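S.K.: just to be clear, the model below is a prediction. Sequence and coordinates:
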Amino acid sequence: MGEHSPLNVHSAQLKKALVWMAEAIQEQPHRQRRHIVQEAELRFDLTPLECEFLNKHFTKAET
């Protein structure tokens, strides 16, 4: 990860979003990840950089 990665900023909201996403994926494995990511972005009021990080790392493998 780069120097300006959202994880290097130690965003509390991003950490909460990641925990929530993991729970949502476990509880609803049939749900598309991009929908889970979109909900997390809104629910935790993430910055554009944090949203880009989630989209890059959690939705790229999905068709």
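M.R.: Arrived safely, thanks for sending.
S.K.: going forward, measure contacts between C-alpha atoms and count neighbours the same way
M.R.: Noted.
S.K.: neighbours around T59, how many?
M.R.: Per other CA atoms under 10 Å, the neighbour tally for T59 reads 15.
S.K.: so which strand or helix has the nearest residue to it once chain neighbours are set aside?
M.R.: Closest residue to T59 apart from its sequence neighbours, by CA to CA, 6 or more residues apart in numbering: R34 at 5.6 Å. In this assignment (DSSP states H and E), R34 forms part of helix 33-43.
S.K.: alongside the first one, take a look at this:
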Amino acid sequence: MTTIMPQSELVKKAVVYIYEQRKKYPKNFNKLLDQAGMRFNLSPKEAEMLKDFFKQSESDH
């Protein structure tokens, strides 16, 4: 049975997924973004926000 989640929950899960996967595969960031977008059914706008989020968090370090 499939559970319907609010989009904001899916974006949060995508962030966690990317953080976890980047520990294993640090050089495949764009591929991870694509995988997260497909896995969590993100819209193009949400995928772009996700990309911007990670760019911003990297520039803060």
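M.R.: Now that the structure is in, tell me what you want to look at. Fair warning: this is a prediction, and the values are worked out from it, not measured in the lab.
S.K.: quick check: TM-score for this pair?
M.R.: Put the two chains on top of each other and the TM-score (TM-score structural alignment, normalised by the length of structure 2) is 0.67; 51 aligned residues with a CA RMSD of 2.2 Å.
S.K.: can you show me the helices along structure 1?
M.R.: Counting by DSSP state H, structure 1 has helices at residues 6-9, 12-27, 33-43, 48-58.
S.K.: other residues contacting the shortest one?
M.R.: Taking contacts as CA atoms under 8 Å, 6 or more residues apart in numbering, the residues outside helix 6-9 of structure 1 that touch it are 14, 49-50, 53.
S.K.: the counterpart of E46 of structure 2 in structure 1: neighbour count?
M.R.: Residue-level alignment of E46 of structure 2 against structure 1, with TM-score structural alignment as criterion, gives E50. E50 of structure 1: 19 surrounding residues under other CA under 10 Å.
S.K.: what's the burial count for the closest residue in space to E50 of structure 1 that isn't next to it in sequence?
M.R.: Nearest residue to E50 of structure 1 in three dimensions, chain neighbours excluded: P6, at 5.7 Å (CA to CA, 6+ apart). Per other CA under 10 Å, the neighbour tally for P6 of structure 1 reads 19.
S.K.: before I go, just wanted to say thanks for your time.
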